[in-house]
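In: fold the following for me, if possible:
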Amino acid sequence: MDILNSAVENLVNGTNTLFILLGAIMVLFMHAGFAFLEVGTVRHKNQVNALVKIITDFGISTIAYFFIGYWVAYGSSFFSSASELTANNGYDLVKFFFLLTFAAAIPAIVSGGIAERARFNPFLVASFFIVALVYPFFEGLIWNGNFGYQAWLADTFGAPFHDFAGSIVVHAVGGWIAFAAIYVLGSRYGRFRNGRLVAFAPSNIPFLALGAWILTVGWFGFNVMSAQTIEAISGLVAVNSLMAMVGGTLLALVVGKNDPGFIHNGPLAGLVAVCAGSDLMHPIGALITGAIAGGLFVYIFTWAQNNLTKFDDVLGVWPLHGLCGLWGGIAAGIFGLESLGGLGGVSFMAQLIGSLAGIAVALIGGFIVYGLVNKISPLRLSQEEEYNGADLSIHKIGATSMDD
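Out: Below you'll find the predicted structure:
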């Protein structure tokens, strides 16, 4: 019997390790989606820079999270023997890998907002401190119960803050950190002339669409595999993700008046919003949540581009991740209620306060990090370097031979 129990335990541990490893690989592949979404949106002279930023930021994020960030969030480190680290088929190591892919999404989100005019090395330095300190501080508050924050919310409002897959922890935090970076960086030269907006057209709609599709498919690993074990997996998460994606797409189609950029960002807006409550909502609630997010993205992105002359968010990462993520955190406290078809166990006030806390941490941390880095080493390319493009100015090579 002991042999049988041991065999079953080994099988469960191995299956859980494989499960979360597949999730980590799917979310890792989403970074290719970030890259191609940016490549397709920026002007041709900045495509190489977009590709290089995403993969290099992932490398920096790995070092920051492995040595500092994971310890800040969970109080665990990897300074033990390999034999200890491989206990339970190395599940803890693969869990780190999975959560790392979430952490590394923060610089990838920021990258889209500050595209076309940012210096390379200062932003890598900033990415290190964001992933080492700012992001894991809030991650630990919510997903590890650090400093008694979740217990306080539960005692005060009857339920802790619920964020199953990161509408607030990942997306809103990333979007509002990006807000700080974009504000500190300033607008691209020539974006407004004589008080009128000059539209910089995307360089490659097929690449933009490819990036959106990669992100959309990977999101089912992002959301579903946030269960982290086989026994906790739920088909409800998968179908809610699907419905939110569809809702975001269709409303972006209508509100965005057939614009392909809006249409391909619509599903991403819906998926950002449903992360928090994807394990609680009824599919119809998820559809409504995604649809509102799709319309919110189109409306706020259009308004910001036309009215905020000093706030130049190239890919619209603040409305997409920051605002749609905020809506998702709040929506979990609405459509997660049993009275609206959800599974319950949530409090609207806890969701509201927890969501606002994430924004506060992101803004304070973002302005501190980018402000300090900017004082030590300016974040902006010179006007001439920006005119020539980040590809030639930073990497000394263009995306195609025509740029040589």
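
In: for the rest of this, base every contact and every neighbour count on C-alpha atoms.
Out: Noted.

In: quick one, strands of the protein?
Out: 192-193, 196-197 (DSSP state E).

In: for those strands, give me JSON lines that also has mean neighbour count.
Out: Output for the strands of the chain, formatted as JSON lines (neighbours: other Cα atoms under 10 Å):
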{"stretch": "strand 192-193", "mean neighbour count": "12"}
{"stretch": "strand 196-197", "mean neighbour count": "13"}
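
In: got the buried residues for stretch 134-151?
Out: For stretch 134-151, burial by neighbour count (16 or more other Cα atoms under 10 Å) applies to 134-143, 145-146, 149-151.

In: let me see the contact set for the residue nearest in space to the middle of the chain.
Out: For the chain, the residue nearest the mean C-alpha position is H171 (4.0 Å; Cα atoms, centre = their mean). By Cα atoms under 8 Å, 6 or more residues apart in numbering, the contact set of H171 is I106, V272, H321, G322, G325.

In: ok, those vs E84, which is closest?
Out: I106 (30.1 Å; Cα to Cα).

In: quick one on the thing from earlier: which of the buried residues of stretch 134-151 fall within helices?
Out: Among those, the members falling in helices (DSSP state H) are Y135, P136, F137, F138, E139, G140, L141, I142, W143, Y149, Q150, A151.

In: so what's A178 closest to, chain neighbours aside?
Out: In space, and not counting its chain neighbours, A178 is closest to V110: 4.6 Å by Cα to Cα, 6 or more residues apart in numbering.

In: the one you found against L315, yeah?
Out: No. Judged on Cα atoms under 8 Å, V110 makes no contact with L315 at a distance of 9.6 Å.

In: how much space between L4 and L11?
Out: 10 Å (Cα to Cα, to the nearest Å).

In: just give me the neighbour total for the nearest residue to I20 once chain neighbours are set aside.
Out: Distances taken as Cα to Cα, 6+ apart place Q228 nearest to I20, at 5.6 Å, with adjacent residues excluded. Per other Cα atoms under 10 Å, the neighbour tally for Q228 reads 18.

In: which ones are touching L392?
Out: Counted by Cα under 8 Å, 6+ apart, L392 has contacts K45, G398.

In: distance of it from G174?
Out: 28 Å.

In: same question, S355
Out: 13 Å.

In: more crowded one of those two?
Out: G174 (32 against 25).

In: just checking, that one touches H321?
Out: Yes. Assessed by Cα under 8 Å, G174 is found in contact with H321 at 6.8 Å.

In: next, show the common contact partners of these two.
Out: I109.

In: who wins for neighbours among the contacts of H171?
Out: That'd be V272 among the contacts of H171, by other Cα under 10 Å, with 37 neighbours.

In: quick one: contacts for that residue?
Out: Contacts of V272 by Cα under 8 Å, 6+ apart are S167, H171, L320, H321, C324, G325, G328.

In: second chain to compare with the first, below:
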Amino acid sequence: MRRLLLRFSAAAAVGGAVVALFPQVAGAQSVTDPVEVLGTQVNLLWVVIGAAMVIFMQAGFAMVETGFCRAKHAAHVVSTNFAVFGLGFVAFFAVGFPLAFGSFSAPTIGLDNPVGGALVGSGDWTFLHQGGWFLSGQSAATGGAALFGLFLYMVAFMDTTATIPTGSMAERWKWGSFCVWGLFCGAFYYPLFAAWTWGGGWLAQSWHSMHLGAGYADFAGSGVVHAVGGVAALAGAIVLGPRIGKFVDGKPQAIPGHHIPMAMLGTFILLFGWFGFNAASTLAATDIQFATVAANTAIAAAFGAVASIGWITRRTGKPDPAMMVNGMLAGLVAITAPCAFVAPWAAAVIGAIAGVLVIESVFFVERTLHLDDPVGAISVHGVCGLFGVLSVGIFANGSYGAGWNGSDVSGVKGLIAGDVGQFGAQLLGCVVLCTVIFGISYAFFKLQDRFTSGGIRSSREDEQLGLDVPEMGVTGYPEFGRQSHI
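Out: Next comes the predicted model:
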């Protein structure tokens, strides 16, 4: 993801007929060059297609989480994944988008000027933005299609963050309490860190205020999306506590999911959508770096999967399908931040490390922290998201990212290219994620649990029966009956 960076420039001319077919892009008020007009419109189409691919990832998340959970909770788990899209979308449409991106402009798609300004803070220390509430007012008139396309892309990213805790909190989260989370995430939780980074806020500007490389750099969201969701998943799991029967005498017990093939199919859907997640974050089809991004994404996914297969086989003697899935997802999460800034060999290294890291993290979360995460969301998105953020500061080679965050750098450079400052910016982002952002999510769940009648966890009886009938009024698999109390 980028802030105001590249304008389209063309090396070839096109016929005058283009002017008639594409007279002007809304928001690019003075554009008359037909090549530039066409490039802007192609870029906007690229962003909308990318948004659709990211939104389709919700199907993948729903299948992975439902497959990893028990049949008696299937309707409840898949419904949380379905409903969080609408809940988060509504809140982001109303207030979240302006708070995060009110000072954002993207000339590559025709949004030449920011739609608003700072709401809290200013300059290097902007914390929240304003402009375009409900996508209305002057911002809609001046931004037009470009603004709406940008919103669609950004709301897809927010939705990914919102859905991550539905995995770590599955099988024991009250429906009503979940709904409040969806609204909170879209309206404030996700927009806060997004404003500080992608929105051009204080972390993005740390290149100027703290002389840290090009400032916090996160191309497609290892931190802004995945780690933000991952620390919320951790906070929610702490507040809820483990599922009934997960720990016996302090030892974790296996609670197998009911449909591994569903989870694996969901993972392939996520892999497909991730190309929209990462490659379209150029915000420009005319920026051919998207090909490097796409290749790095696939490389990290493959190496993550293979590394996890080898590592879990070494650890347990069997190539656990669930760990295969999480290994591929770990590679995808980890490469999301550095995908535009690293060489293919580095993408392979990042994916392989993530494939091992996620397995060790799952064991640590269960065996040492005694936390119950049915799908491994804390490890996949939280731990590997943080690793992805740091990977920018380690592996970025300086070949891409000139002027990133408005800085004067010729390219984003990590430790291998001799820039200690960039690693400092990435480390600062990780510290903020693990303290401030985690603290906000923990406070939210803790306060919600305190002031919700009966707390945010389902009753023991409902959990044992399965949340489908008590919470949703239907069963995911009616032919299974209601006799299971596993």
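
In: just give the TM-score of the two.
Out: TM-score of the superposed chains, computed with TM-score structural alignment, normalised by the length of the first structure, equals 0.93; 400 aligned residues with a Cα RMSD of 2.2 Å.

In: residue in the second structure paired with the residue nearest to I20 of the first structure?
Out: Counting by TM-score structural alignment, Q228 of the first structure lines up with L283 in the second structure.

In: could you verify my assumption that that match touches V47?
Out: Yes. If you go by Cα under 8 Å, L283 of the second structure and V47 touch, sitting 5.8 Å apart.

In: ok, back up a step: return the closest of the buried residues of stretch 134-151 of the first structure with respect to I376 of the first structure.
Out: Distances from I376 of the first structure to these, taken by Cα to Cα, are shortest for V134, at 19.1 Å.

In: what does the closest one correspond to in the second structure?
Out: That one, V134 of the first structure, aligns with Y189 by TM-score structural alignment.

In: higher neighbour count, L4 and L11 of the first structure?
Out: L11 (14 against 9).

In: and the corresponding residue of the second structure for that one, how far from V18 of the second structure?
Out: When the second structure is aligned by TM-score structural alignment, L11 of the first structure is paired with L38. For L38 of the second structure, the distance to V18 of the second structure equals 8 Å [Cα to Cα].

In: and what of D462 of the second structure?
Out: Taking Cα to Cα, one finds D462 of the second structure at 63 Å from V18 of the second structure.

In: what's the burial count for M264 of the second structure?
Out: 21.

In: for L356 of the first structure, same thing?
Out: Neighbour number of L356 of the first structure under other Cα under 10 Å is 17.

In: so the residue nearest to it when sequence neighbours are not counted versus I353 of the first structure, what's the distance?
Out: Nearest residue to L356 of the first structure in three dimensions, chain neighbours excluded: L326, at 7.8 Å (Cα to Cα, 6+ apart). In this view, L326 of the first structure and I353 of the first structure are 11 Å apart by Cα to Cα.

In: who has more neighbours, the two?
Out: L326 (31 against 15).

In: the more buried one pairs with which position in the second structure?
Out: In the second structure, L326 of the first structure lands on L386 (TM-score structural alignment).

In: surely its match meets S222?
Out: Yes. With contact defined as Cα under 8 Å, L386 of the second structure reaches S222; the gap is 6.8 Å.

In: okay, and the common contacts of those two?
Out: Contacts common to L386 of the second structure and S222, judged by Cα under 8 Å, 6+ apart, are A334.

In: how many neighbours does I25 of the first structure have?
Out: 16.

In: ok, the one 5 residues further on next?
Out: With neighbours defined by other Cα under 10 Å, the count for M30 of the first structure comes to 25.

In: do the same with N265 of the first structure
Out: Using other Cα under 10 Å: N265 of the first structure sits among 29 other residues.

In: could you check how far it is from L37 of the first structure?
Out: For N265 of the first structure relative to L37 of the first structure (Cα to Cα), the value is 9 Å.

In: what touches both of these two?
Out: A212.

In: so which of the contacts of H171 of the first structure hold up in the second structure?
Out: Compared against the second structure with both residues aligned by TM-score structural alignment, their matches' Cα atoms under 8 Å, the contacts of H171 of the first structure retain I106, V272, H321, G322, G325.

In: the counterpart of V365 of the second structure in the first structure: neighbouring residues, count only.
Out: V365 of the second structure maps onto A304 in the first structure, with residues paired by TM-score structural alignment. Using other Cα under 10 Å, A304 of the first structure has 17 other residues around it.

In: ok, for A304 of the first structure, nearest residue in space, not its chain neighbours?
Out: F311 (7.6 Å).

In: my read: the one you found touches A180, true?
Out: No. The pair F311 of the first structure / A180 is not scored as a contact, 9.9 Å apart, by Cα under 8 Å.

In: okay, these two: which has more neighbours?
Out: Comparing F311 of the first structure with A180 by neighbour count (other Cα under 10 Å), the higher total belongs to A180, at 23 against 20.

In: out of everything not next to it in sequence, what's closest to the equivalent of that one over in the second structure?
Out: Matched by TM-score structural alignment, A180 of the first structure corresponds to A235 in the second structure. When the adjacent residues along the chain are set aside, A235 of the second structure lies closest to Y442, with 4.7 Å between them (Cα to Cα, 6+ apart).

In: residue in the first structure paired with the one you found?
Out: Per TM-score structural alignment, Y442 of the second structure is aligned with F367.

In: and the gap between its match and V237 of the first structure?
Out: 34 Å.

In: equivalent analysis for L271 of the first structure, please.
Out: 11 Å.

In: the more surrounded of the two?
Out: Each of L271 of the first structure and V237 has its neighbours counted (other Cα under 10 Å); L271 has more, 38 against 28.

In: thought the more buried one was touching A291?
Out: No. Counting by Cα under 8 Å, L271 of the first structure sits too far from A291 to count as a contact (10.1 Å).

In: okay, and the common contacts of these two?
Out: A244, G248.

In: sorry, back to before: looking at the buried residues of stretch 134-151 of the first structure, which one is closest to L337 of the first structure?
Out: Distances from L337 of the first structure to those, taken by Cα to Cα, are shortest for Q150, at 18.8 Å.

In: show me what the closest one aligns to in the second structure.
Out: Aligned partner of Q150 of the first structure by TM-score structural alignment: A204.
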